[in-house]
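S.K.: Return a 3D structure for these sequence lines:
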Amino acid sequence: MSILKKLLDATTEDLAGIYKELAETVGIDNAHEIYLHFKGMQMMFPRRFYSHKYIAQQIVKEREEGVSVRCLVQKYGLCESRVRQILREDNQ
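M.R.: All right, here's what the predicted structure looks like:
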């Protein structure tokens, strides 16, 4: 249990703005750790969680396993031409 929760017996309702939302998602202790590490900073989270390199590797791997391009397009949210480009670049 974090020092914050021990001392103040805080609930998510007691937290300011974004920290309330964060605590509701990951818990007060984890939200407090994030606060300690990043306080005062502005953060923007990219729409994609995984790197382009990782996604390309997964697409190549799954295509080699027989997954159709159409399924890869739907799974990774890319257009068909981009999936085919990734596959072509891997063959070079």
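S.K.: hey, let's count contacts and neighbours off CA atoms from now on
M.R.: Fine.
S.K.: Provide the secondary structure category for the residue nearest in space to the middle of the chain.
M.R.: Residue closest to the mean C-alpha point of the chain, counted by CA atoms, centre = their mean, is Phe49 at 3.4 Å. Put simply, Phe49 is coil when judged by DSSP: H, G, I helix; E, B strand; the rest coil.
S.K.: now the helices for this protein?
M.R.: 3-8, 17-26, 28-38, 52-64, 69-76, 80-91 (DSSP state H).
S.K.: re earlier: ok, the residue nearest to the centre of the chain - contacts?
M.R.: Shown in contact with Phe49 (CA atoms under 8 Å, 6 or more residues apart in numbering): no residues.
S.K.: now it: how far from Glu89?
M.R.: From Phe49 over to Glu89 the distance is 22 Å, taken as CA to CA, to the nearest Å.
S.K.: Before we compare anything, build this one as well:
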Amino acid sequence: MEVVSDLLQESYEQLNEILGAEQMLKVFEIYRGRQISFPMRLYDHKKVAQRIVDEYDGHNLAQLTHKYDYSQRWIRQIIRQNNEK
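M.R.: The predicted model follows:
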């Protein structure tokens, strides 16, 4: 299918610019007609919590905060909860 980019709906136009026509058409075929909402955070908080527990060494709170884009307060809470178990 040839894409006429100046006729695209705004959301498909943006996808076309970001992904290119071929990938945009794949997204169109899979998701057309559906309402899609993207979470504000890239990573799932439950999975991140387990990873933090695994990676925390007692001195790398700032690095984990930066790496996973969660607050130090939240990370401390996860570590505290894990220590209480």
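S.K.: whereabouts in structure 1 does stretch 32-47 of structure 2 align?
M.R.: Using TM-score structural alignment, stretch 32-47 of structure 2 lines up with residues 39-54 of structure 1.
S.K.: mind checking the end-to-end distance for that stretch?
M.R.: End-to-end for stretch 39-54 of structure 1, by CA to CA: 30 Å.
S.K.: How about stretch 44-57 of structure 1?
M.R.: Termini of stretch 44-57 of structure 1 sit 25 Å apart (CA to CA).
S.K.: Pull out the buried positions in it.
M.R.: By neighbour count with 16 or more other CA atoms under 10 Å, stretch 44-57 of structure 1 contains the buried residues Ile55, Ala56.
S.K.: Stretch 77-88 of structure 1 now?
M.R.: For stretch 77-88 of structure 1, by 16+ other CA under 10 Å, it's Val83, Arg84, Ile86, Leu87.
S.K.: mind listing what the aligned partner of the first one in structure 2 touches?
M.R.: When the two structures are superposed using TM-score structural alignment, Val83 of structure 1 falls opposite Ile75 in structure 2. When contacts are counted by CA under 8 Å, 6+ apart, Ile75 of structure 2 touches Ala49, Ile52, Leu61, Leu64, Thr65.
S.K.: In CSV: those, plus distance to Glu2 of structure 2.
M.R.: Formatted as CSV, the contacts of Ile75 of structure 2 follow (distance: CA to CA, whole Å):
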residue, distance to Glu2 of structure 2
Ala49, 45
Ile52, 46
Leu61, 50
Leu64, 45
Thr65, 45
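S.K.: closest to Asp6 of structure 2 among the residues you listed?
M.R.: Thr65 (42.1 Å; CA to CA).
S.K.: counterpart of that closest one in structure 1?
M.R.: Checking TM-score structural alignment: Thr65 of structure 2 goes with Val73.
S.K.: Tyr35 of structure 1 versus its match, what's the distance?
M.R.: 37 Å.
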